[in-house]
Each structure stands twice: as C-alpha cells, then as structure tokens.
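>>> Below is the sequence, then the predicted model.
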Amino acid sequence: MTKLPSIGKPVSRLEGRLKVTGSAKYAGEYEAADLLYGYVVNSTITKGKIAVIDTTDAKALEGVIEVFTHENRPSTAWFDFQYADMDAPPGTVFKPLKDNEIKYNGQPIALVVAETFEMARYAAIKIKVAYIEEEFETDLESNINQARDPKKGLASMLKPPPPKPKGNFEEAYQNSFVRSSGEFKHGTEHHNPMEMFATTVLYEGKNKLKIYDKTQGTINSQMYVANVFGLKMKNVQVIAPSVGGAFGSGLRPQYQLFMAVMASLHLKRNVRVTLDRAQMYTFGHRPPTLQSVKFGADENGKVNAIFHKAIGETSQFEDYVEVVVNWANMLYPAENTLLEHKLVPLDVYSPLDMRAPGGSTGMHAIEITMDDLAYRLNIDPVELRLINYSETDKSSDKKYSSKELKKCYLQAAEKFGWNKRNPEPGSMKRGNKLVGYGMATGIWDANRLLARAQAIMTSDGKVEIKSAVTDIGTGTLTIMTQIASDELGLPIDEITFSYADSAMPFAPIQGGSFTVATVGPAVKAACKALNKKLFKKAKNIQDSVLSAARFEDVIFNEGFIFLKNNPELKISVAEILEANDGKEIKTTNTSMPNPLVYGKKARAVHSAVFVEVEVDQELGIIEVKRAVTAVAAGKIINPKTAESQILGGMIWGISKTLHEERILDNRFGKYMNANLAEYHIPVHADIHELDVIFVEEEDYFVNDLGVKGIGEIGIVGMPPAIANAIFHATGKRIYDLPIHFDKLL
C-alpha cells in the first residue's frame, strides 16, 4: 500500500477563483453597520513643529464626526517602550499624533472621521496648518561623514552584523595578481502592492475589537494594538485572509491601523481607514545605499581578498539595518576579508524590509565585481565561480547543510546556451541592437522559526487545519493543504486550511522566505499527532484488526488505516469516529528548530541567473530579451506556485535594474513622484522569455520537510546579471541602479 503524494504536485491555488472573480474580501472591503470612514492628513514639511492646526471648518461640515490631532488625541492611544512589533528595529517606534513635532515629510498629523469616505477626504483639505520649519537633512551622499555603527537589538538575530575582519585584507589586496574595485549607488525603492493599506475595525463593546487589517502578520498586528492601547490580547482579534501583495510593506503595522483603532475606541463605532496611493509612499522603503567593493584574486582566479562596505539610510528615531555585506564570503572562501556596514540617520521615515532586503543590494555589487575580475583574468564568468566554489560558508567556517549551486550553474548555462557567447564586449549584434550575455549568483538565508498549528477531524471525517499565518499571495494556503494531505493521507478537497486569524495558533510574520519552512513543519506535526490519536482509538475498538500493530506498522490513506504488510487489514476513519460517539478529534502542536543543533551548519538557498539583453546602438534603450534562473531550494512542495514566486522575483529584478527610481528633492526633503505614473514599473511589453529550473536538492537538516524558502531568491541575482549583460553588450560598466538609457549614450 502506497499513498499518492500531494507534495511535489503542481496544484493550482485553492483561493485562485475567489481572487480572479473578485469574490475574495480584502481589509478595506468588509461591511459593517454604521461604518465610519477615516482619511489621514499628512505633513507638507519635512522637519519642524505644528504651530497651529485649525480644524474648525472641517468639523463644521455635515457628516464629519470628529477630527483627531495631537491636541485632542485620546489618552488611551499611547505606548512607551522600544519594541511595538516583531519587526521593529532598535530605537523608538514612531508614534502618530504624539505631539506637534514633525520628523519627516508626509508624516500623518490628523485623522478626519466622517460618515462617508468622500466627505472625510473633502474635509481634510479644509484643515489649516501653520508650521515652524527647521533645517533638515535628507541626502545620504552629502552626509556620509555622519555614518556610524548601527545599534544592536532583537533584529540582529535574523539580521546578523558583518563578521569580524580576517587575515590582512590590505596586504592581500595589494599583492593580488588582479584587482577589481567599484563604487555602487542604489536609490530609494518603494513597495507598490496592488492592494493599498486599509484597516476596518469593528467595535464589539467593552474595548473588544475585531480588526480586518492589511498585514503580513495577524498576531504581530494584534500584539501592536494590545500593547499600544493597553488592551487585553484576547480582546483584540486581527483577521487578514486575503492580502493583495505586500513584499515586506506589511511586516510592520502601518499608521492606518493605529488611526482606525484610536478612532474606534474613542467613538465606540466601527471605523475604516484607507490610505491612497500617494500615502503609500509615506512609510517604509528600500533604503538608498552606497557601497564600496574591492576584490583581489591570484593568477588562477582564486579570490584571496574581499572588502565590502555599505552605508545605508535610516531615520532619526530607529536604526533600520540590512544584511548587505555578509554575502561575498558566504559564497567565495577568501582568507582575507574586511566587511563594514554603517548607517546615516536622516530626516526620513524608517526604511522597511523589501523583497530580499540587503541581499538584492549587496549581491548586485558583489556579482558585478566578480564579473569584472573574470574579464581582467580572461576567465569565463561561470568558470571563475566554479574555481571559487566552496561547500563551506567561510564567514562562519560552517559547512552548508546542502548546496547544489554547482548544478544550478551547469543546468542554467546549458538551458540558456551560454556556450554560444562571444566573450568580447560589443561583439554580438542583432540588426542595430547590441546583444549581451550576463550571469550572476544568488544566495539567501534558509531560516526557520517557531510556529504552532491545530488539526481537527470533524464528525464527517474531514480535517480542518488552523494557523494564524497569512497568505500574501504566495500560495501558502495551497501549500499547507498539500502538506496536510500528504501527512493525513486524505485528498486535498477533504482538508480545509483556516488561516490569517490571530485567534488561531501562533505563527510569526510572513517574510524572510521562512514561512513554509516554519509553519509547514508545525502543520506536519499536528497532522502526525492527529494520526496517532486516530491510531490509538483504532487499536481500542473491540476486536480491532490493528490491536497488535505499532504506529510505524500502519499507513493512512483515503480515509482508512492500513497495515503496511497486509493492506487487507484496515479500519476506516468512519468506524473510529463512530466509536468516539461522533466527537471531533483535535490536537495542537508546536514545531521549532533545535537550538542546540540548528546553528552547527550554514543554511542557504542558492541560484544561478543567466540573462540576454539587447541595447539599441543609437538610443541606448535596454531590453531584457530572455533570462534563465536555476534554484536549489530543497524539496519543492508545489512546482506551480514555486515557479510563480521565482518569476515574480525575476520580473522585480528587471524592474529594480531598469525602471524603479524614487526622485527625492533634497531642497524640500520630499519625494516628487509618489504615483505609478512617474514611479516606473514594468508592463507586459517589458517582459519577454523567462525560464525557471528547480535543481534537485535534499536537505532534512533545515526541517523534516526538507524545504527552504524561495520568496527572495528569485530577485537577488537578476540585477547583477542584467548589469553584466549590459557590459558585455556595450563595454560600459554601470555601477548605479537603476540603469537608464542616458547612462549608455
């Protein structure tokens, strides 16, 4: 008797029909009786104080219920501790409406609450504000002399600081056979998920709230609200079954959640606050970063010296950090390294994790430098990486739990046709277009945290799995159902995965590519525990054919428990439930890595990216014509949703490299293109042939499912591969992102 597995099958997303038909409900779409609408008013200066805020005209409008400012903010809306949420960096969390001080441009300074959204928005323009302006600094490049070491905090567990220096970098670099160096600049990027941030708060009496929030962590938002407003955790329920994209922007509670809860508690009414597209640019962003890189190698191509320094932006009130400079020595085993990461506090809002935070920044500089070394050495870029291949993370001197990166290089190169490349820059043409081939390596951490899950078998023999985890569009619902199906031996349509509710068993925020590796084992553990309960009850049935069997001797399949070596001997789940008087059977279980063992090996997911570009010889217009990404990420639970994740990352890599650019006017400390007309992202015509390969990789050290995360790995190698392809096409090495045609003219 063998079970038909669900894991490994390309199952279509179970909630897909709801989303494409518009039936799925998002945070701003839940209806409630007597619902009030809030509209946020934002500061128009960058730094200073509010001298006068006159709300008289706004309050006089029919349908306006209240206008909240720092002058009448309810006293309950207060918090006085460092960490207000799971993803908070070291420092003091931003407090909306705390006082009259303006810390950054676009800071929320008032909330209008009215009977309709339109009236709230109209009343907002009637508020008169007089400011006392102060001098400010928003330019990273002109303030690098203010760079300092970041403060350490809880975030350093998942965002470790750079390793200590090894060997003697300066001596090794100066004595290297070839040297390569570069100064890299990355501009600000902003999250632009399709669904804008909204919170609907239902007031259920006695300070009890049901909250529909756009978030990547229901329990994180619950914890924030309870701590900030002094409420009992059990009286705050946060629900987020549908999230229209987030990419990191929903890891921390955003200010519309604070505003909606504040208004609801004070007015004892149901309140919804929705941000518009321009307001989506007033919190969080991928920080602008300056990087200096120097690599040295011997005559055989062996990298012997690595220097990587990054200077990133942070706010004046929090120290947001990313892992930017740690990656090179994780890939390339140089004996002499010097790695530094500094921060410059500026008058901006705290940056926020954005897909592959730090990784897509750092790997861009690292892989362009490796490409430059390859040209200087006259060694094929793939061959150079194979020369420097290591099964050990040299930065920690730990062996990788698994690493099939070599297969990634070889399989992707073959699929791409890398052997057809003429290595001479500018030598390949197609009509009036220069053709360039480029490649790069990708790496991302394979982490796992603690999570809980509940499995409930109902009286009809079907199973419900519960977890507070969200699904931000990655296919979490589908994958968790597949994991449960595999463990229980039940068809997918007999399993319901209930999720994204803070009242359910604990799950951390969904980010960092650790969701499946974290929640998946908890689901597996709960299902296994449920099977054990069923088996125990089966053994206790009178004259049971399994009375002498052990749990290891049986298999669960299609609603039966079979004896492995004699499938004729079986007991149906229906019989077990009948013997249990039709009562449901449930279990709740915790899964977490063993802290005594987990740190003994390095854990990572790897990729190899190959790209072809065309560059118009006269206009400098760049097109990515095709790309191949090969990924080694352990067991792939669902090849269909996994491929979609990698393709999404590849497209964002194209966007990051060639399109996305936030324009900051430092005279005003203001971003000037807070819209999707002027903040450019790719359209269908920009995306051509993209292929994904999943390389076979076995790794049961990371978890008992053998899975690694894939959310980030799709983007990290794309920007350098594109930049390297542009060099091959044009002979011009571009170090800054984004790369626009003017840099090639």
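On my side now, so go ahead. Residues are numbered from 1 along each chain as shown.
>>> make it CA atoms for all contacts and neighbour counts henceforth
Fine.
>>> Helices along the stretch 601-745 of the chain, start to end?
Assigned by DSSP state H, counting those that start in this stretch, the stretch 601-745 of the chain shows helices spanning 639-658, 713-716, 718-730.
>>> in the stretch 301-450 of the chain, which spans are strands?
Using DSSP state E, counting those that start in this stretch, the strands of the stretch 301-450 of the chain run over 303-314, 336-345, 392-393, 398-399, 429-430, 433-445.
>>> now the first one and strand 336-345, what's the angle there?
If you take axes from the mean of the first three to the mean of the last three CA atoms, to 10 degrees, strand 303-314 sits at 10 degrees to strand 336-345.
>>> Put this next to the previous one:
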Amino acid sequence: MTQTLPETTTTRESVVGKPVDRVDGTAKTTGEARFTAEFSHPDLTHAALVHATVSRGRITAIDTSAASAVPGVVTVLTHHNAPALKSPRKVTPTDLSTMASGTSVNYLNTDEVHWDGQPIAVVVAESALAAREAAALVRVTYETAESTVDFTAEEPAAKPQKNNLVMQGSAKKGDAEAAFTAAPVKVDRRFTTPPLHHNAIEPHATLAVWDGDRLTVHDATQSIDWLRSHLALRFGIPTRSVRVIAPFVGGGFGGKGFIWAGTILTALAARATGRPVRLVLTRESVYRTVGGRTPSTQRVALGARTDGTLTSLIHTSVTRLGRVGGTPEAVTSQSKHLYAAENILVRQNLVELDLVSNAAMRAPGEAIGTFALEASIDELAYELGMDPIELRMHNEPERNPIDGKQFARRHLREAYRVGAERFGWADRTPEPRSMRDGRWLVGMGVASAFHPSMLFVANVVVRLSVDGTVLVHCGLQEMGMGSATVQAQVAADALGVPVESVRVEYGDSTLPMAPGAGGSMQTASVANSLLAACEKLERKLTKLGRSPQESPAAVLAREGLPSLEVSVGSDTRLGRMAGQLRFMSKFLMDQRRWMKAALGAHFCEVRVDPDTGEVRVSRWTASFDVGRVLNAKTATSQLKGGIVMGIGMALAEQTLIDPRNGRIMNPSLAEYHVPVHADIPPIDITYLDEPDPTMPLGLVGIGEVSITGVAGAIANAIHHATGKRIRDLPITLDKLL
C-alpha cells in the first residue's frame, strides 16, 4: 500500500513529535481505502462455515445433501473430501512465526471436535447469501465425549505455569507469605474477570486465490509475515510462493495477530475448487472461531507497616488455555515492577478447557492484572488512612523491585504530579460517599498504568530519488494507529527532507519483513531499522562529497544518479536466521541490563445513581510516561482508544459461556455490550515526552499501556462514591444495589 503525506509541512524543521495528519486520513474518510472484504477477483466465489454444536466428541455422520441442493452452491467441504493440510508446528524460539497458530487443530482433516463452534464444514457458493443458507442445512451427528468447560469449577485443578524466555510463570524475592503474616496492616482479596472478545469494527475476512502452487491472500491480519510463513507450512509450499496483502485493517487488538480457522479454510476451499474464494466471518462466527481474553481469578495480598511501607506483595492468578492451544497472559507482570515491596511473590496458574483457544487481547495480562493490583493498593490506602497517591509514591522504587535491575527510564512520580494537578485531585474529600452533585454520588479514583516495551526485527529498504522524493519499503501493518505516518516523519527528519516528499509502502508481504502490530513494538522496531537505513544512505551521500549545504537530491543530480538505495536486513533464509539471532541476543542482553516499560497515571471521576446503581464515568485525565512521542495527534488517539476499551472492560463487557456445554451465549454486538459515545466522558491526555535512552529516538510504545489501570481506577472511584468494593468485573448495576 502506498500513501503520500498531505502537504501540511513546508519547512525542513523537525517533524518528529508534531501532530502531522494521517497519510490515510483522506482515503478512509472518503471511502477510497479498501479493506479485505472489498477486494474482488474474476470468477469469485463465497464461503460460509458450519460450526460444531458439541464441545468434545467425534463426527459419526455429516449430511450435506440439502446444502448441496441450494442453487449456486459449488461444493461443501468436510473431513471426507477436503484437501490434506500439514499440522501446525510446535512453538520454537528459532522460528517465532510458530507462535501465530490460533489452535493446533488440522481443520477438516479430522473428524474430532475440540470445542463448541469448531468449523467442521465449509460451503462454497456463487453468492454469500447462498453459502450461508446452505451452511444452515448441513446436518451432523456426533458421538460425544466428556468435556471440561466450566472455568470456575476447574479452578482448583489449575497447574503452575512454566517459565520461558518471554514470560515468567512465577518469581519471588524474600519470603512474602511470612512477611504478610507478620505485617501490622494487611489486605487479602480475591478478584475475578470474565472472558472478553475483541470486537474489531472489521470482522475477520480472507480472499484466497491460487495460481498453480502460488497462493495470494488478502487478509485482515495484524501479522503479515507470520501469516505468510504459516500458510506456506500448512499447504506445503515455499514461503516465496505465498503473498499476503493487507493494506488496511479495521482494528485487531490482538485477535488478528494469530491465524484462525477462517483464513486457513478459505485458502483450503480455493485450492479444492480451483476458484478464488472470499470468506467474511459473521459476527457470531468470530466469537465461535477466534479466541478472546481469558477469564481470571486473582489473589492480591498486601502487607505493610503503619507508615505505608510495603513489606509483602503477593499476586497469584488462574487463567485458562484451550486444550488445543492458547496464549498464557502475563497477569502478574506489573506486580514485579510497580512497587518497592520488601518481599514479593508472583505466581500464575493455568487450567485447560475444551473451549476455543484464548488469544492475546490489548495488554494481555496487564489489563486485568492491574485491575486487581491497583484496586488492592487503594484498599490498603484506606486501611492505612493514607491518600492513594501518597501510598503509591511512598513505595515508588528506585530500581526494579524483584531483581534490582536499572530502569531504562522511569518518571512515574512526575506523571502523577502532572495528572493530579490537571485533574484537580486536591479537591477530593477522602471519605466514601462524601461528594455529591445533586442526586448523584461522586467518586474519584486513581490507578497506575504499566506495560513492558521491547524491540523486534524489521527489514527496510529506503530509496532516495533525484527529484528529492524518498520511498520507504516495509511490510508493516496499518490498523488505524498511523504507522505509515510516523515512519514518514522519522525518515524525513533523519534525511533532512520535507515530510511531504516521503512515501511509505506497506501492507504487502512482497515488501521487506516487519514484525506484527502487537505488543507495542511495531513502531519502535521499524523506526530502529529505518534510522539505520537512513544512516547508511547518509554515509553514501558523504562518500559522494555532499557538503552541509547541499540537499540529497542535489548530490544525485551532480553525480548523474537517478536514485540511491540502501537496505537493512534481508528476507532470504539466511537473512531471517540472522535477524532472529540479532533479536534473541538483544532481547536477552536487555533482559539482563534493563527494565523497560511504558507507565502512566489514570485519574477517574464517576457519578453513581444511589437508587438504580447506574454508573457514569464523567471525567478522565491520564498522564503518561511513554518515552518520546513521534506524533502528537496519533499518539493521543491511541491513548484515548485504550482508555475507552478499558471503560468497556470495567463496566460492560463479558463473554457469557454456558458452563454445561461450553457454548458462547452472547456471540453478537446485540448481546455483548461495548461502550458507545454516550458512555465516554471528555478524556484529557498528557504525556511527559521524556525519551528512553535505550530505545530508538527514545520512543517506548503506546498501543497497550493506556488500557492498563483503567478498570482499577474506575473500581476505586466507585468505592469512593458509594463505599462499596466491587472486585468482580464487569461492575454492573446488580453488583451495586
């Protein structure tokens, strides 16, 4: 995808940090931007899924006669007639794309059923309407097996999560249990959070076209490169024979970072029929086939001296995996880093259930973990008779609490100071139910935000042309966060050219490889390689005798060169292996030396109707310590978006699962409640803009951190308003009455 920046910047002063308009703004607001389901192809057919209706068992009979008789049906694929697929590989650190598989199921190559909703047939027809009509007519008989689907009932059977290079299942410092027992002031609380689903505006969609053994896929993916590698593996073809195109993605939040049944089966159907196939999942099919956030139960136990010094911090969790896959969440991550407790114990436990595998969802782990930790800190503040901010600052660490590593950068004290002043925290009276606005009870709450930062490998090509334009090639993903915009700003500053002369081509696997858009790492990773490429280009210009006053284009004109091109990284097999080694060595070195994270302070005001229990979030201020901000406009939008999502998590969202059979009972936006405009207050965003000296341009990453702490701040504000502690999300009317 190629976009050109609008002509809003005409000088060559620094544009990094400025509120430059999005490169795709006009395309999206005029309808010019094309998303996956809007691409077509000659002789296109349409697909629909048939879902299993049992949570575990085996298909004994499948009758497709009525479906096949529907006018326009091309074929009905089942395990009896589907082409063979190769099984997903086990996760290995030498090939990080192995992390991308949503489940381990070999779709339509087995008669086994592993969860209620598993795709067991695909109908291909001349129209989407005919495909869906026919899918409803497929009749299936099962031999059922005993299944385990009730998370609450299985919690006692949870087993400790193992440590790995990416995530610690447990960690400790000192004897936290003994210190807790001896502490003069303590709180010991249990929290629960429900399953959640991503609900991106654009449902998952795929268009697959085969040309011999070459596969082209348009897909709503957050991870172009991993999808390409995974498809090559599953269909037994070279990676170079797969092309993935994703110019625009209508939201993902982690759900589109993995490869699910819809994408695999669309390519399978296209191979079986010899025709292009498009599959757009219904909203219900998204719930049935795409994993969401795990439910959790958490224990947070805090022990303190009477002056507020934390002597013990214990945080344990139980979350779930699917029996056929899933991603553990770093629920206790922030509890190793936020507070200078003398003794710390964190432990994560897992249960396996016969449900669709869970998946990463915005700030996976920290989003729900900060709810429990920050609500507990607030409770301890009340027990001590201290201001909640004062308690936090009293326990603000100078070094990483659990292992003594240096912080790469940490200005949380300043974030709280700035946020408290902007919000008017000093106007709060501390007693619960002490503030009113007419009939409404008014409450104020605070919470800390936390998310670790890291760099991945990215390859880029930069070409400078004699007409003064700069072309950046990188297969990065654009999900609405302004990725191409900020990279154009980076290149413009690095080369000293106007930002309107920079074009960024992205969203296609034929371009140099970029990491997936997740974990708040894409911007930093691409910028790191882009800066290196621009340095190589500058060195070449210097060798050509460039003077300080001479523009890059003038050098090329003088030398009679039409263009000059440089690259960083390689997409060859050896190049990829070298990139993986670079990533692992830097990752391990950083793990030993630094603690890097984005941080922030949330300030929330709520109004609660004392008669109905209705909660209204009336005001929000958030102050962030997120390193250098590359674009003031897109960054503010990202930070607001995370807060909105956190408000939904705190007050409305939950995926309801029938504990008898594992069926999702509210698989639509009619029954799964997300915030609407009327639910969201004015959101005041500020950030310190203090660079992280260990990161490219000092940036850290902002996509994930803003949702963390949000639910805790709301729960704390509700307690201040009503005197009631709600420790089970979402905080609905019934829990306050």
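Yes, it's here. Since the structure is predicted, the reported quantities are computational estimates derived from the model, not experimental observations.
>>> Any chance you could compute the TM-score here?
For this chain pair, the superposition-based TM-score is 0.93 by TM-score structural alignment, normalised by the length of the second structure; 709 aligned residues with a CA RMSD of 1.8 Å.
>>> Enumerate every residue touching the residue mapped onto residue 482 of the second structure from the first structure.
Alignment note: residue 482 of the second structure maps to residue 475 in the first structure; criterion TM-score structural alignment. Applying CA atoms under 8 Å, 6 or more residues apart in numbering to residue 475 of the first structure gives the contacts 13, 641.
>>> out of the strands of the stretch 301-450 of the first structure, nearest to residue 457 of the first structure?
Between residue 457 of the first structure and those, the shortest gap by CA to CA is with strand 433-445, which sits at 35.6 Å.
>>> Just list what the next helix-or-strand element following that closest one packs against, helices and strands only.
Using DSSP states H and E, the helix or strand that follows strand 433-445 of the first structure in sequence is strand 451-457. Counting contacts by 3 or more CA pairs under 8 Å, 6 or more residues apart in numbering; DSSP states H and E, strand 451-457 of the first structure is packed against strand 463-466, helix 515-540, strand 585-591.
>>> for stretch 663-681 of the first structure, the distance to its chain's centre please.
Stretch 663-681 of the first structure has its C-alpha centroid displaced from the chain centroid by 23 Å (CA atoms, centre = their mean, to the nearest Å).
>>> first vs last residue of it, how far apart are they?
Across its full length, stretch 663-681 of the first structure reaches 14 Å between end residues, using CA to CA, to the nearest Å.
>>> Also stretch 677-690 of the first structure?
Stretch 677-690 of the first structure has an end-to-end distance of 26 Å (criterion: CA to CA).
>>> can you pull the buried residues of it?
Under the neighbour-count criterion of 16 or more other CA atoms under 10 Å, stretch 677-690 of the first structure has 679, 680, 681, 687, 690 buried.
>>> Stretch 85-99 of the second structure now?
Residues 85, 88, 89, 97, 98, 99 are the ones in stretch 85-99 of the second structure that count as buried (16+ other CA under 10 Å).
>>> same question, stretch 116-134 of the second structure
Within stretch 116-134 of the second structure, the residues scored as buried using 16+ other CA under 10 Å are 116-128, 130-134.
>>> Which ones among the residues you listed lie within strands?
The strands, defined by DSSP state E, take in 119, 120, 121, 122, 123, 124, 125 from these.
>>> which position in the first structure aligns with the second one?
Spelled out, that is residue 120 of the second structure. With TM-score structural alignment as the criterion, residue 120 of the second structure matches residue 109.
>>> give me every residue that touches its match.
Going by CA under 8 Å, 6+ apart, residue 109 of the first structure touches 40, 41, 42, 43, 69, 70, 96, 97.
>>> excluding its backbone neighbours, what's nearest the last one?
Of all residues beyond its chain neighbours, the one nearest residue 97 of the first structure is residue 70 (4.5 Å), with distances taken as CA to CA, 6 or more residues apart in numbering.
>>> Could you check which residue of the second structure pairs with that neighbour?
Match for residue 70 of the first structure (TM-score structural alignment): residue 79.
>>> Kindly confirm whether my reading is correct that its match touches residue 111.
Yes - under the criterion of CA atoms under 8 Å, residue 79 of the second structure makes contact with residue 111 at 6.3 Å.
>>> Just confirm residue 81 of the second structure is within a strand.
No - under DSSP: H, G, I helix; E, B strand; the rest coil, residue 81 of the second structure sits outside any strand and is assigned coil.
>>> Can you get me a residue count around it?
Applying other CA atoms under 10 Å, we find 12 residues neighbouring residue 81 of the second structure.
>>> distance of it from residue 114 of the second structure?
20 Å.
>>> what do you get for residue 431 of the second structure?
51 Å.
>>> more crowded one of the two?
When residue 431 of the second structure and residue 114 are compared for neighbours, residue 114 comes out ahead with 24 against 15, by other CA under 10 Å.
>>> nearest spatial neighbour of that one, skipping sequence neighbours?
Leaving aside its sequence neighbours, residue 114 of the second structure sits nearest to residue 56 (CA to CA, 6+ apart; 4.9 Å).
>>> That neighbour -> the first structure?
Mapped onto the first structure by TM-score structural alignment, residue 56 of the second structure lines up with residue 47.
>>> Which residues are in contact with its match?
By CA under 8 Å, 6+ apart, the contact set of residue 47 of the first structure is 101, 102, 103, 104, 105, 133, 134, 135, 136, 347.
>>> repeat for residue 190 of the second structure
Taking CA under 8 Å, 6+ apart, we find residue 190 of the second structure in contact with 297, 298, 299, 300, 727.
>>> Fine by me, thanks again.
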